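S.K.: Test case, fold it:
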Amino acid sequence: MSFTSSMQQTPKDIAQRVIAMEAAAITNLITLIDERFDRAINLLQECKGRVVLTGIGKSSIIAQKIVATFNSTGTPSIFMHAADALHGDLGIVQDTDLVIILSKSGSSPEIKALIPLIKNFGNKIIAISGNDQSVLALQADVFLDTTVEQEACPNNLAPTTSTTAQLVMGDALAVCLMELKGFKDGDFAKFHPGGTLGKKLYLRVADVFVHNEKPAVLEIQSLKEVIVEITKKRLGVTAVVDNENNLVGIITDGDLRRMLEKKSDIDSVAAADIMTGNPKTISDDELAITALDMMRKNAITQLVVTSEKSTKELFTFMTY
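M.R.: Sure, this is the predicted structure:
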């Protein structure tokens, strides 16, 4: 099957052209960020209620994505379809809410009908549009310009570049609010407890090692006792402690093998002779992903977990 057009463009050529056009439009969006963006952020920060996002057609789909981004980053938001708003859903908008309206032209019939209704309620409006002379742009409290030179569609009709610009403007608002609020990974984890992302952000070291044994030997204990402890606790490692239970080193099964290869006389070998001093440690309240990254970077498979909460069991191991 041939994919060439009348201009002999391959699918690769078309894809590269589309991406280049949209990338150029997004780059140009930087020049459209001015004091109006600051005013929009001020309105969002002052909002005592929710942020209601609305639009029609493809813009409504982008509005839904921005709602999801806002909600997951600490800005309570809700979606209202512009057409449904005219048939009862306008009840979504409460007195303390702020409304963001997305529209490429800013002059769709539903948008033109919706604007005076929202303004009569007394709610502030932020417009995200590509037409600075539209009804929406002129009636909004703040207008954010997402003008694009051309759609990626060869007929310059299907919303492509313009919806990408809307999406990026929404991301810019969300990230700006995040940083101004000091929204950290711990806050992010509260809204993402499920799936891989949630586990990375929410799972703590204490959640992972909770059932692990706690192998330990004294510095002066014999090789036989070390082997028994490692075998009994089945983690492939043991901590080495002093008489006051302070951690001074660790011995892994790999350490044992290397020692046996080098020494023939092992009767006098004690734990202190073969241990690795100053082992890598991590607190039990650290994120589990941090512990895994530490093990990967240091090419180790066991990590000593310390705790300030227990006086009897000051450490255990996390294995990878």
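
S.K.: alpha carbons only for contacts and neighbour counts from here, please
M.R.: Fine.

S.K.: So which residues of the stretch 101-250 of the chain form helices?
M.R.: 109-121, 135-139, 161-181, 185-190, 195-202, 205-209, 223-233 (DSSP state H, counting those that start in this stretch).

S.K.: One more, please, to line up against the first structure:
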Amino acid sequence: MSTADQILEVAKRTIRIEANAVKELENVVDSAFAKAVLHIHQSQGRVIVTGIGKSAIIAQKIVATMNSTGTPAIFMHAADAIHGDLGIVQKNDVVVCISKSGNTPEIKVLVPLIKNFSNKLIAITSNRDSFLGTEADYVLLAPIQEEACPNGLAPTTSTTVQLVIGDALAVSLLELKGFTDQDFARYHPGGALGKKLYLRVRDLSDQRSKPEVALQTSMREVIVNISENMLGMTVVVEDKKVKGIITDGDLRRMLTSGKDIDSLVAQDIMSKNPKTIPTDWMAIQARELMEEKHISQLIAVDEQDNYAGVVHIHDVIREGIV
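M.R.: Next comes the predicted model:
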């Protein structure tokens, strides 16, 4: 067997072991999970997620997922907690403690302190009979048959399972809260993801110049208008209403037709019924419409169907909405 074949075999074995462990979780999730979710949902405090080693890293990811889906959460490192950071925990907070063995020294010190504060404790552990498992109010079992690491030492399968349980917690709470895409947008204002959820057509059209000519504007003025605005087009407007569009292509066809440029005005060469889009539509809908119609710009119109500006495909790409 070649080295490449050996690498692929190891990779496939790792995926298979972890996938089987995740699949087994479906048979393990029980009433304790439902009770834990309901307790978090009904609590007046935050979710404090703690762990040590690789479990601490998983805890940080779970905190990030909860915060982004409407459940206030804070990460607390188990080792730091017993050296002062325990002050993070407030009266109504729920503590989620992650530990594969449930018997690490730091966990054994931390758990009684949390219990003394009368905070509810949720355990995510592979060992129900561990110190953590027996002391917790709710045990979310994360059983594994083996780590993907051939030595059985490096946390691999165990951390994958912990992560999946954390996602299940976050999504269950999301469903209970009736968390919508608009709520999601409030917590993700930056980056392409947030922009897909909140950026509207008006946000793009307001950033650009607003090329505009009248029905009787001369061809020479039309050419100047298109050149100045650098969009390769201009909009023909009458009484604030869109009557047509003139593009570089329309100008080229006019020039090659042999017609006298001085005898023509905007309405003579404009394309009627151009594609428009309401300013309150989402920017991602503008992108989808441009792709569907195979065009590079749309004319934005307001609530009264008045001309409001232009959205170009470059605006969409610049904002990362692809």
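
S.K.: TM-score for these two?
M.R.: TM-score for the superposed chains, counting by TM-score structural alignment, normalised by the length of the first structure: 0.84, backed by 312 aligned residues with a Cα RMSD of 2.9 Å.

S.K.: out of the helices of the stretch 101-250 of the first structure, which comes closest to residue 285 of the first structure?
M.R.: Of all these, it is helix 205-209 that lies closest to residue 285 of the first structure, at 6.0 Å by Cα to Cα.

S.K.: buried ones in the closest one?
M.R.: Using 16 or more other Cα atoms under 10 Å as the test for burial, helix 205-209 of the first structure gives 205-206, 209.

S.K.: And stretch 172-183 of the second structure, by the same measure?
M.R.: 172-174.

S.K.: One more: stretch 247-254 of the second structure?
M.R.: Neighbour-count burial for stretch 247-254 of the second structure, counted by 16+ other Cα under 10 Å, picks out 247, 251, 254.

S.K.: And for stretch 90-106 of the second structure?
M.R.: For stretch 90-106 of the second structure, by 16+ other Cα under 10 Å, it's 92-103, 106.

S.K.: which two of the residues you listed lie the greatest distance from each other?
M.R.: 92 and 101 (27.1 Å).

S.K.: rewinding a little: could you dump the helices of the stretch 101-250 of the first structure into a markdown table with distance to residue 248 of the first structure added?
M.R.: Shown next, in a markdown table, are those (distance: least, Cα to Cα, whole Å):
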| stretch | distance to residue 248 of the first structure |
| --- | --- |
| helix 109-121 | 68 |
| helix 135-139 | 68 |
| helix 161-181 | 42 |
| helix 185-190 | 32 |
| helix 195-202 | 30 |
| helix 205-209 | 21 |
| helix 223-233 | 15 |
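
S.K.: For residue 265 of the first structure, which of those is the nearest?
M.R.: helix 223-233 (11.2 Å).

S.K.: Okay, strands next: where are they in the stretch 201-322 of the second structure?
M.R.: 212-213, 233-238, 241-247, 271-272, 276-278, 297-301, 307-312 (DSSP state E, counting those that start in this stretch).

S.K.: returning to what we had before: can you tell me which of the buried residues of stretch 247-254 of the second structure is closest to residue 135 of the second structure?
M.R.: Among these, residue 247 lies closest to residue 135 of the second structure (Cα to Cα), at 72.8 Å.

S.K.: quick one: what's aligned to that closest one in the first structure?
M.R.: Using TM-score structural alignment, the partner of residue 247 of the second structure in the first structure is residue 252.

S.K.: How about that match: what's its closest non-neighbour residue?
M.R.: In space, and not counting its chain neighbours, residue 252 of the first structure is closest to residue 237: 4.2 Å by Cα to Cα, 6 or more residues apart in numbering.

S.K.: what's the answer for residue 113 of the first structure, then?
M.R.: What sits nearest to residue 113 of the first structure in space, not counting adjacent residues and going by Cα to Cα, 6+ apart, is residue 86, at 7.9 Å.

S.K.: Distance check, that neighbour against residue 115 of the first structure.
M.R.: 11 Å (Cα to Cα, to the nearest Å).

S.K.: Residue 18 of the first structure now?
M.R.: From residue 18 of the first structure over to residue 115 of the first structure (counting by Cα to Cα), the distance is 33 Å.

S.K.: How about residue 85 of the first structure?
M.R.: Using Cα to Cα, residue 85 of the first structure is found at 11 Å from residue 115 of the first structure.

S.K.: do the same with residue 196 of the first structure
M.R.: Applying Cα to Cα, one obtains 41 Å for the distance of residue 196 of the first structure from residue 115 of the first structure.

S.K.: Of these two, which one has the most company?
M.R.: Taking residue 196 of the first structure and residue 115 together and counting by other Cα atoms under 10 Å, residue 115 has the greater number of neighbours (18 against 10).

S.K.: surely the more buried one meets residue 137?
M.R.: No - using Cα atoms under 8 Å, residue 115 of the first structure makes no contact with residue 137, being 10.5 Å away.

S.K.: For burial, what's the neighbour tally of the counterpart of residue 290 of the second structure in the first structure?
M.R.: In the first structure, residue 290 of the second structure lines up with residue 295, judged by TM-score structural alignment. By the criterion of other Cα under 10 Å, residue 295 of the first structure has 18 neighbours.
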